[in-house]
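Colleague: With the sequence up front, the predicted model follows.
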Amino acid sequence: MVSKYLKVAFPVVAMLGAVGMAHAKATPEELAKLGKELSCMGAEKAGTPSGVAEFTGKWLGAGPGMTTEIGKHPVDPYANEKPLFTITAQNVAQYGDKLSEGQKAMFKKYPNTYKMHVYPSHRDFRFEDSVCKTIARNGAETTISADGKSLQNYYMGASPFPIPKSGIEVVWNGMHPTIINVESRDIDTAVVYANGNITWGQQLMWQYARRNDPKLRGQKAEGTAVYVRFMTMMPERNKGEVVKTMDNFTMDKEARLAWQYIPAVRRVRQAPGFGFDSPIPSSSNTVVVDEVRLYNGSAERYDWKLIGKKEMYIPYNNFRLEGKAAGENKYANLLKPGHENPDFVRWELHRTWVIEGRLKEGYRHLYPTRVLYADEDTWLYAMSDIYDAQGKLWRFNWVNNFYAPGAKVFAQGAAFYHDLSSGTYTAYDLMQGKDKHLVIDQPGAEYAQVQFYSNDNMKASGY
């Protein structure tokens, strides 16, 4: 079973798991370390002899050669670096203490083709001072309700708990990271079967993350946190379907409100229960709603345990992965049978917060147990391992979080969802083959206005 593995791998489980729902606060002495031996986000600044880099935060905005032009594909400031070494099925045991169970399973399933190129670790990008000020205030003032479903005295624009004491606090950090405010995406999705055949999907997405609006940063949370609208373009049977969601600053029954427009009936209807394990049509139903960004939305269906902090090889600084070369010839260079092309992926050694979510009694979800790995510098999830009802490892997923220099925050790019049983994987949020990549903070964008997410606009935009 998964919990037995975690107890062996992380000897601090018993100590940290005992915190449970007590929600012990960080002490004034701990919070005083922010901006000193800890970064303002709560990460340890020091590097390690094993290869975790020291936090420099030397770049706010564009690093060398990077572009802030809206819609341009990212430029890699580390393009001239070479891998330090490559992990293969032949030497994986040597690095096993810094790999997740899902990563190890990939080497076992694809011993001849799967590999990980490990590069020098870099922690060179930082957030604006207003973000640091907000997360420090949250650390001192934000509290969590006894049932873990709501926050008191939370201020928008940064995660609430820079020094978490429980699993649910890490989940709240992942719910409210400092990321993009306004964005639009035209994304491809590829379901790659074991024999190499591909089923394609396409989706248009617009988002106004009000909680990340720089003009509201530092204000007490109220109203709607995030507005999202997306339209399915492929597969053809779902073309023109539109879904709108409104996420609130809570994890109770009002956490996410959703409406759906179906072209066949030409009506907008509320979609109660949308989220959690609702399938995403453009992924041919292989990806569910709450695993976008590896986890999103209410965490109420799981009991969350803080396993601890661990050095791991995670995808990091993958600017090249988002480049046009990966999208050439309909992604032929990137998408290979079994898994994505390892030569496009950069792995680095970083510290991660590890949490385990186990489905509560009386609740249902496609994924009974999930283990999430959150980057200590950003509170963004980098990887997840998912287990079935028998405790067998089922899926390994990872997402590319990269720095967006124009917005001075991190953004989510391509994501890969591996079914370890069938050998099928889904490549999601692909923009490498598009003329425009992620469009961030477009001046005058209509989707930066609440009215864009009205039911009338949904119907008008559909087919």
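Modeller: Yes, it's here. Numbers count the residues shown, from 1 in each chain.

Colleague: okay, CA-based contacts and neighbour counts for the rest of this
Modeller: Fine.

Colleague: mind listing what H418 touches?
Modeller: H418 sits next to H339, R395, F396, N397, T424, Y425, T426 when contact means C-alpha atoms under 8 Å, 6 or more residues apart in numbering.

Colleague: try 6 Å this time
Modeller: The contact partners of H418, by C-alpha atoms under 6 Å, 6 or more residues apart in numbering, come to R395, F396, N397, Y425.

Colleague: Most distant residue from the centre of the protein?
Modeller: The C-alpha centroid of the chain is most remote from V265, which lies 34.1 Å away (C-alpha atoms, centre = their mean).

Colleague: Report the separation between that residue and K459.
Modeller: From V265 across to K459, the span is 11 Å (C-alpha to C-alpha, to the nearest Å).

Colleague: thinking again about what came up before, compare the contacts of H418 and tell me which has the most neighbours.
Modeller: Most neighbours among the contacts of H418, by other C-alpha atoms under 10 Å: Y425, with 28 neighbours.

Colleague: Look up how far H418 lies from it.
Modeller: Y425 is 4 Å from H418, by C-alpha to C-alpha.

Colleague: same check, this time on G391
Modeller: On the measure of C-alpha to C-alpha, G391 and H418 end up 17 Å apart.

Colleague: How about Y155?
Modeller: 36 Å.

Colleague: Need the residue closest to the centroid of the chain.
Modeller: What sits nearest the mean C-alpha location of the chain, by C-alpha atoms, centre = their mean, is R293, with 2.9 Å.

Colleague: Can you tell me the SS state at it?
Modeller: Of the three states, R293 takes coil under DSSP: H, G, I helix; E, B strand; the rest coil.

Colleague: From I179, how far off is it?
Modeller: With C-alpha to C-alpha as the criterion, R293 and I179 are 12 Å apart.

Colleague: what's the answer for A158, then?
Modeller: 9 Å.

Colleague: In addition, the following structure is provided for comparison:
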Amino acid sequence: MKNIGRCAIAADGMTLDVSKGCHGGFPFPIPKNGVEAMWNKKAAYMGAARVMKTASYYVKPSGEVVITNQMFIYEEGGLYDPDKPIPTHEWGLRSEYSGPARIAGQATMIVDGLDGQRKSWSYQPATRRTRLAPDLAADTPIAAQGGAQLYDQLNMFSGTLERWDWKLLGKQEMYIPYNIYSLMNPTSDKCGPKGLFMPNHPNPECVRWELHRVWHVQATLKEGKRHILKKRDFFFDEDSWIGGIQDTYDHNDKLYQVLWAPLWPDYIKKVTIGGSSFPTFDLSTRLYVFPLVSQSWSMDKPLSSSQFNSDTLTNFILRPGGY
């Protein structure tokens, strides 16, 4: 509640003004419009930073499963850095790919500034060079996810808000994936990769649903802007804003994709939290991609500036306990 009066939307109508000490927590505990609601989503708590070990699985309608990537992911929430009372950026991401062989050794880094600008870099071991990668944004398909997910679908939504008209449609009750212990901590092959992936959908015995209040935010593509999607409906968990469901529509107004953002409790942080286990279901091709988090480590502070910069992409630094 301390953020009431110290957090505001800037004059451009899209970015967050932190000049009065907006820091930590939801910027707008009582959101009045879609832009404020989306900044609550962007500021959803995941700790100051975290590291996750993940693998993504691409499931074809035939039931064939292809591993598209294995990697370590580092995320930091710029609004929660304990050493920066005035935040300098919104979100940071670093990915280090360990497999499969065709992408092993690659690394990427993304930093979303509070000015709405994204800076991104990519390291390719074949060239041994780190380059700016401006395409890692908006509706560019994520190659490491089999092209089934877009860069601005990371964490349900990432990047600038400027392409969309945002409308807050209020609250409603909805069943969303919640407290899915069998999926996040599988104790048998039934809910591990061998038993989880079925044609068209994951094993229903492994996904738990609960009736929760959700905020409904609708995004409609602005006139003159380009994107492969025309409309997006977000349903964010009322308590945490970090997860829920997203429906996307193509330019023929047909339901195109459904994205899940499952939630579960973090008993160390004593909060509801989500991860990067965000499956994307393509209803036109009947395939889906499912990233699974196998391990996660919470950090009290983000990486130092000497570690979290594009020059370090030539070396892998994300390891259990080694960051």
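Modeller: Yep, it's here. This is a predicted model, so every value here is computed, not measured.

Colleague: And the TM-score, once the two are fitted together?
Modeller: The TM-score (TM-score structural alignment, normalised by the length of structure 2) is 0.89; 313 aligned residues with a C-alpha RMSD of 2.2 Å.

Colleague: quick one, strands of the stretch 201-323 of structure 2?
Modeller: Using DSSP state E, counting those that start in this stretch, the strands assigned to the stretch 201-323 of structure 2 run over residues 201-202, 209-221, 231-237, 244-249, 255-261, 263-266, 271-274, 280-282, 287-299.

Colleague: closest one to A104 of structure 2 among these?
Modeller: strand 287-299 (16.9 Å; C-alpha to C-alpha).

Colleague: chain center to that closest one: distance?
Modeller: Remark: strand 287-299 of structure 2 is offset 11 Å from the chain centroid, using C-alpha atoms, centre = their mean, to the nearest Å.

Colleague: repeat for stretch 298-307 of structure 2
Modeller: Using C-alpha atoms, centre = their mean, the offset of stretch 298-307 of structure 2 from its chain centre is 19 Å.

Colleague: Name the surrounding residues that touch it.
Modeller: Stretch 298-307 of structure 2 has contacts (C-alpha under 6 Å, 6+ apart) with A48, A49, R50.

Colleague: what comes up buried for stretch 64-83 of structure 2?
Modeller: By neighbour count with 16 or more other C-alpha atoms under 10 Å, stretch 64-83 of structure 2 contains the buried residues 65, 67-81.

Colleague: Just flag the most distant two among those residues.
Modeller: V65 and D81 (38.8 Å).

Colleague: what separates the residue farthest from the centre of structure 1 from F452 of structure 1, distance-wise?
Modeller: Applying C-alpha to C-alpha to V265 of structure 1 and F452 of structure 1 gives a distance of 21 Å.

Colleague: thinking again about what came up before, give the aligned equivalent of the residue nearest to the centre of structure 1 in structure 2.
Modeller: With TM-score structural alignment as the criterion, R293 of structure 1 lines up with N155 in structure 2.

Colleague: just N455 of structure 1 next, same as before
Modeller: Aligned by TM-score structural alignment, N455 of structure 1 pairs with S310 of structure 2.

Colleague: swap in R185 of structure 1?
Modeller: By TM-score structural alignment, R185 of structure 1 lines up with M52.

Colleague: burial of that match, as a residue count?
Modeller: 23.

Colleague: That one in helix, strand or coil?
Modeller: Per three-state DSSP, M52 of structure 2 ends up strand.

Colleague: Please determine how far it is located from N40 of structure 2.
Modeller: On the measure of C-alpha to C-alpha, M52 of structure 2 and N40 of structure 2 end up 23 Å apart.

Colleague: again with F290 of structure 2
Modeller: Separation of F290 of structure 2 from N40 of structure 2 (C-alpha to C-alpha) stands at 25 Å.

Colleague: Just want to know which of those two has more residues nearby.
Modeller: Shown here are F290 of structure 2 and N40; by other C-alpha under 10 Å, F290 has more neighbours (26 against 22).

Colleague: Just list the residues touching that one, thanks.
Modeller: So F290 of structure 2 contacts S56, Y57, P279 (C-alpha under 6 Å, 6+ apart).

Colleague: change it to 7 Å
Modeller: Contacts of F290 of structure 2 were listed using C-alpha atoms under 7 Å, 6 or more residues apart in numbering, and they are S56, Y57, Y58, S277, F278, P279, T280.

Colleague: Skip the chain neighbours and tell me the closest residue to it.
Modeller: Spatial nearest neighbour of F290 of structure 2, excluding adjacent residues (C-alpha to C-alpha, 6 or more residues apart in numbering): P279 at 4.3 Å.
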